[in-house]
Structures are given as C-alpha cells and as structure tokens.
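**Student:** A predicted structure for the sequence below; I have some questions about it.
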Amino acid sequence: GIDAADCVGRVVGMAHMLGAATWIASAIESPGVISQVSAFRRIVLGELDGRITPRAQAIYEALKATGITAELTDNILKVLWTKFVFIAAVSGVGALTRLEMGDYRAVPETRGLLTGIMREVEALARAQSVTLDEDVVEKSLAFIDASAPSIKASMQRDIETGHVSELEAIIGIIGRKGRELGILTPFSDVVYAALIPIDLKARRGASA
C-alpha cells in the first residue's frame, strides 16, 4: 500500500527504509508463495528524501543484474502516488465487477467510477505536497485503455479466489487518509464497504 514504508519504518526505523514501486501481475498461491502471471516486471526505487545514496545505487545495480527492469529515481514519492492513482482504481473496480479490464473500462458508468477513485487519490497526494503531473488521471486512463483486455489486478485475483487480499492497504487507506486530511472519498468508501465483508470472510478462513 501507499503507506507501506511508514508502517514498516515505525518498526525498523525510517533510516532503514527506501521507497519502491513494482509493476508486475501476480497472485497469492498459498501463504508465502507468490506467482508472477505477467511477462513484465519493473521496479523503480529511491530514497524517500530524494537523495541518490550509495545504498540505493547498490540495490539498483543488484536488481539490474538479475535481468529485472530497474530504475533509480530522485522522486520516489511521485512514482509511488502516480502508480497508486492507477492501481487503486483498477483494483477496486476490478474486484467489485469481477470482470477483466477490457469488459469494464469503456462502460461510461464504470469509467466514471474509475475516474472518481483516481481523483480522490490525486487529491490525497496533492494535499500532502506530492508533485504529480497535472494530467495524471488522464494518463492513467490512457494506460488502462492501452493495456491488454484480459488484465486483472492482483487484489482482484485474491478476492476472486477467496484469499486474504490487500483491500485495507489499497482501498481502505484512501478513506482513512481522507478522514485524516479532511478530504471526502465517497467513491473509494463505497467500494470498500462492498468488498470488506468478502475480505473479512477470507481472513476468518485463513485463521481457522
């Protein structure tokens, strides 16, 4: 989720944290086992304060040596929030509709829901002084339109298969951040309310 670095940093210390965004389609096969279901895999990483440090450079070089497409950036917060604009929308709408991306992206009403979630995430980022492109939502929609029609987000796959999902980290966080910052997030709140019973059921099953 967008607050992953902060959550882990509170335990291990923010001095030990870097930010990173990954572009990959994956699914939870079983506890501790994640499968890659896409041909692509890309990682962009950087220090949260924007510095290019020896440790960030070393991790970048190590990733690149494995054949992964890796990039080192001096503005990881922009990268993280730009990705979150996209992934929150397709995760929520995909899980709600249970359809492949090509089945819902051109439906006007559903595209309106995608856009609404994106605008809410954009507002949260800007309220925290994160610099995003002015047309970040339009670019995200264009990326969806250009993507393979069969794509499903990882959160959607997990919900469909009854696995514990990233609902709290991807959709729940939007409402929580909104309340913290005084920003209304009605689109995300409705998606969360519709999906939380499914996620709670999966968690009960996982702990049984």
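**Tutor:** Yep, that arrived. Numbering: from 1, shown residues only.
**Student:** only C-alpha atoms for contact and neighbour calcs from this point on.
**Tutor:** Will do.
**Student:** tell me which residues in stretch 54-65 are buried?
**Tutor:** 56, 57, 60 (16 or more other CA atoms under 10 Å).
**Student:** and what of stretch 153-171?
**Tutor:** For stretch 153-171, using 16+ other CA under 10 Å, the buried residues are 153-159, 162-167, 170-171.
**Student:** Ok, stretch 167-183 next?
**Tutor:** 167, 170, 171, 172, 173, 174, 175, 177, 178, 183.
**Student:** Now, the residues you listed that are in strands?
**Tutor:** Secondary structure of these is defined by DSSP state E; no position falls in strands.
**Student:** how about CSV for those residues, with distance to residue 112 added?
**Tutor:** What follows is the buried residues of stretch 167-183, written out as CSV (distance: CA to CA, whole Å):
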residue, distance to residue 112
167, 21
170, 19
171, 17
172, 20
173, 21
174, 17
175, 18
177, 22
178, 20
183, 19
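**Student:** re earlier: what's the closest of the buried residues of stretch 153-171 to residue 52?
**Tutor:** Closest approach to residue 52 among these (CA to CA): residue 170, at 27.8 Å.
**Student:** contacting residues around the closest one?
**Tutor:** 1, 2, 87, 88, 91 (CA atoms under 8 Å, 6 or more residues apart in numbering).
**Student:** returning to that earlier point: any idea which of the buried residues of stretch 54-65 is the one closest to residue 149?
**Tutor:** Ranked by distance to residue 149 (CA to CA), those are led by residue 60 at 31.5 Å.
**Student:** Next, the contact list for the closest one, please.
**Tutor:** Applying CA under 8 Å, 6+ apart, we find residue 60 in contact with 45, 70, 71, 72.
**Student:** Would you point out the most distant pair within those?
**Tutor:** Pairwise across the contacts of residue 60, and taking CA to CA, the largest span is found between 45 and 70, at 7.8 Å.
**Student:** More neighbours: which of those two?
**Tutor:** Of the pair residue 45 and residue 70, residue 45 is the one with more neighbours under other CA atoms under 10 Å, namely 24 against 20.
**Student:** Would you confirm that the more buried one contacts residue 77?
**Tutor:** No: judged on CA atoms under 8 Å, residue 45 makes no contact with residue 77 at a distance of 9.8 Å.
**Student:** The buried residues of stretch 153-171 in strands, which ones?
**Tutor:** The members of the buried residues of stretch 153-171 all map outside strands under DSSP E.
**Student:** second one coming, line it up with the first:
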Amino acid sequence: MMGAGGIGGYIGARLAQAGGDVSFIARGAHLAAMLQTGLRIESDLGGLVLRPVSASEAAVDIGPVDLVIFAVKLYDSEDAAASIAPLIADNTRVITLQNGIDSVEVLRRHVEGDRVIGGATYLSGFINKPGQVIHSGGLPHILVGGERDPIVQKLKGLCDHAIGLELKPVSDIDDVLWEKFVTLAAFSGATSLMRSGIGPILADPEARIFISQLRDEGMAVAAAAGHPMADGFLDRVVTRWSAFPPHVKSSMANDLERGKPIEVAWLSGRMHQLGMELGVATPGHTTVFRALHLHARGTQRNNSVP
C-alpha cells in the first residue's frame, strides 16, 4: 500500500485482516504510531487493530511486490511515483485508487504503461490521529480495470474474503473514472466550501441547488471531453449521496478542517481548467477553486511569513 491514509490505511488493513501479505509506505507521526502500537481502524462495519504492521518510509526497505496499490494524495503523486521503482518486479501491477482523472498518466511516466491499472473507490475515511483511521459512509466499493489480469483476479479473491470491502473488476475503467470525477468534484467542492456534511446540504434548498449545479457542470465537461455520463447517472448520484449518514463529508473537507493540504486543484480546479479548454462554462467549480485555493497548501504554510 503506497499511502496509509483514509483509503490506503483502511483497504490495506482489511486486506491484511483477510490474510493478505500487506506492507505500507507511510511517513511521519502516522508511520511511527503504526510501527509502535499498530494501525487502528474505526468503522461501523467493524473495527480492528492491525499489529504488527509492516511499514516503512522507503520503498527500498520493502522491495519487489506483486501489487502496488497507489493511494497517496494527488499533490504527492509525482514524488511518490518517482520513488516506486524498488517495488517493481517483472510481473508487478500498479493499481491507482486516487481521485481525479490524471493519476494513470502520472504513473505511466515512471512505470511501464501496461503495468498501470486505473481504479476508483467510493470510501469515506481519514486519519483521525497518528495510527488511527476512521471510516464512515457504508460499504466501500472499489472498481478496477484489468478485468482479466491474473493479479487483479487474485486481489478480487482476497477482497471476497475481506470484511467491509467490495471489489469489482471492469473491462473499461475510463468511463468509471470520469463518473467518479464528476461526482466527487461536486461532493468535495460543496462539503468543503460549505463546511458541512452532505445531509444539511441536501436538506437546504439553496445548498442543494449549488451541489446540483456542480454536478451538472461536471457532466457538461465530461460530455465535451468525450465521456458523457451513462443513462441513470443522475439517479445513482442522488441515491449515493442520500444514502450517506448526514454528517459524512469528503476527505477534502476533513483535510481542510485539519489545516492539511487539499486536492482542490485536481478536482474543481481541474473542472475549471477543462471548462476553459473545451469551451464549457463552470462558474460553480471556478468559484470553489478560487475560494479554496488559499488553503491548497494547508494552514501552516499559508500562515508563514515569506
């Protein structure tokens, strides 16, 4: 697991719980806590403490593996991808479960193209304190490309035996990535800008109009880029958002509240950029991007004196 936060920490712990041989690339206080007291997962689907934990800050300490699940934050992608070489053997696969639509391209600058497989996960989780990941929002769903790849099939078999994890391989991941991009950019933008869980946003008529506007702008951008949303998309989005517990926020909103760097440039910022390139108006996403850009690097850096 390259990254041990809300996504990497949760998925890696569940895979290890199911019998997988899992190692983590992590850093800082979170890594220190994992090594000292284990990785604790708090979830309505069942908690666990993974101990001992195989983890390091350096890929060279772990060595070649069958599968790398790439789950670092988007602003760390280039540095993490550049350090991935010690993990790669002849048959290694790299599955990216990052947000946005650019991570496969980033990885393919550092890893041979056919080894990289795109993926999307619907999972709400965050590091609450070093060594502890909190998950909420129902059963996490993972969709990955490489439907017939033997390593993907092995991963599916492990997930089938895991608690609180569901994985489905698909033949074409591109449209899946665009659907998640449209959905997440709206969800992250609204919950971050409004500092609110999804429940109050859907209950307030003006807030609901705004999150719907963000969704519709994303749909227009996707269509202009050659990835129109499939039939039933609107119903799926409404159903997914309505099924979340009212307090659930995006990981970006949680990071914003904790003064951490945020992924706004790759979500609403990317929508703004694509809208400019494709001639699609994105006033909602442009507002989110510009309003949150001040916090893109985190509170500590913003408060520093040049």
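**Tutor:** Nice, I can see it. In this text the structure is predicted, and so the values were computed from the model without any measurement.
**Student:** Need the TM-score between these chains.
**Tutor:** Laid over one another, the chains give 0.84 as their TM-score (TM-score structural alignment, normalised by the length of structure 1), with 204 aligned residues with a CA RMSD of 2.6 Å.
**Student:** where along the stretch 101-250 of structure 2 do the helices fall?
**Tutor:** Assigned by DSSP state H, counting those that start in this stretch, the stretch 101-250 of structure 2 shows helices spanning 103-108, 150-160, 174-193, 198-203, 205-224, 233-243.
**Student:** And the fifth one, what's buried?
**Tutor:** Neighbour-count burial for helix 205-224 of structure 2, with 16+ other CA under 10 Å as criterion, is recorded at 207-208, 210-222, 224.
**Student:** Which stretch of structure 1 is it matched to in the alignment?
**Tutor:** Aligning helix 205-224 of structure 2 against structure 1 (TM-score structural alignment) gives residues 108-127.
**Student:** Quick one: average offset of the matching stretch versus structure 2, please.
**Tutor:** In this overlay with structure 2, the average offset of stretch 108-127 of structure 1 from its partner residues is 1.6 Å by mean CA distance after the TM-score superposition for structure 1.
**Student:** who touches that stretch?
**Tutor:** In contact with stretch 108-127 of structure 1 (CA under 8 Å, 6+ apart) are residues 81, 84-86, 88-90, 93, 104-105, 131-132, 136-137, 141, 174, 177-178, 181, 183-185, 187-188.
**Student:** which among these end up buried?
**Tutor:** Among those, those that count as buried by neighbour count (16+ other CA under 10 Å) are 81, 84-86, 88-90, 93, 104-105, 131-132, 136-137, 141, 174, 177-178, 183-185, 187-188.
**Student:** quick one on the thing from earlier: out of the contacts of residue 60 of structure 1, which are inside strands?
**Tutor:** 45, 70, 71, 72.
**Student:** Residue 52 of structure 1 -> structure 2?
**Tutor:** Using TM-score structural alignment, the equivalent of residue 52 of structure 1 in structure 2 is residue 148.
**Student:** Quick check: residue 125 of structure 1 vs residue 145 of structure 1, distance?
**Tutor:** For residue 125 of structure 1, the distance to residue 145 of structure 1 equals 23 Å [CA to CA, to the nearest Å].
**Student:** nope, residue 202 of structure 1 is what I was after
**Tutor:** Here the criterion is CA to CA. By it, residue 202 of structure 1 lies 31 Å from residue 145 of structure 1.
**Student:** Neighbour count for the two, which is higher?
**Tutor:** Higher neighbour count among residue 202 of structure 1 and residue 145: residue 202, with 19 against 14, using other CA under 10 Å.
**Student:** In terms of helices and strands, where is that one?
**Tutor:** Element membership for residue 202 of structure 1, per DSSP states H and E: helix 186-207.
**Student:** what packs against that helix?
**Tutor:** Applying 3 or more CA pairs under 8 Å, 6 or more residues apart in numbering; DSSP states H and E, we find helix 186-207 of structure 1 packed against helix 76-97, helix 108-127, helix 167, helix 173-181.
**Student:** quick one: which of these is nearest residue 18 of structure 1?
**Tutor:** Between residue 18 of structure 1 and those, the tightest spacing by CA to CA is seen for helix 76-97, at 8.8 Å.
**Student:** how much does the closest one stray from structure 2?
**Tutor:** With mean CA distance after the TM-score superposition for structure 1, helix 76-97 of structure 1 averages 1.5 Å from its match.
**Student:** now that helix: which residue numbers in structure 2?
**Tutor:** Going by TM-score structural alignment: helix 76-97 of structure 1 matches residues 173-194.
**Student:** what's near enough to touch residue 130 of structure 2?
**Tutor:** Counting by CA under 8 Å, 6+ apart, residue 130 of structure 2 touches 29, 30, 31, 32, 33, 34.
**Student:** Same question for residue 30 of structure 2.
**Tutor:** Contacts of residue 30 of structure 2 by CA under 8 Å, 6+ apart are 129, 130, 131.
**Student:** can we see that at 6 Å?
**Tutor:** Neighbouring residues of residue 30 of structure 2 by CA atoms under 6 Å, 6 or more residues apart in numbering: 130, 131.
**Student:** Quick one: mark the members of the contacts of residue 130 of structure 2 that sit in helices.
**Tutor:** Among these, the members found in helices (DSSP state H) are 29, 30, 31, 32, 33, 34.
**Student:** Is it possible to get CSV of those that adds distance to residue 78 of structure 2?
**Tutor:** Converted to CSV, these look like this (distance: CA to CA, whole Å):
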residue, distance to residue 78 of structure 2
29, 22
30, 21
31, 20
32, 24
33, 26
34, 25
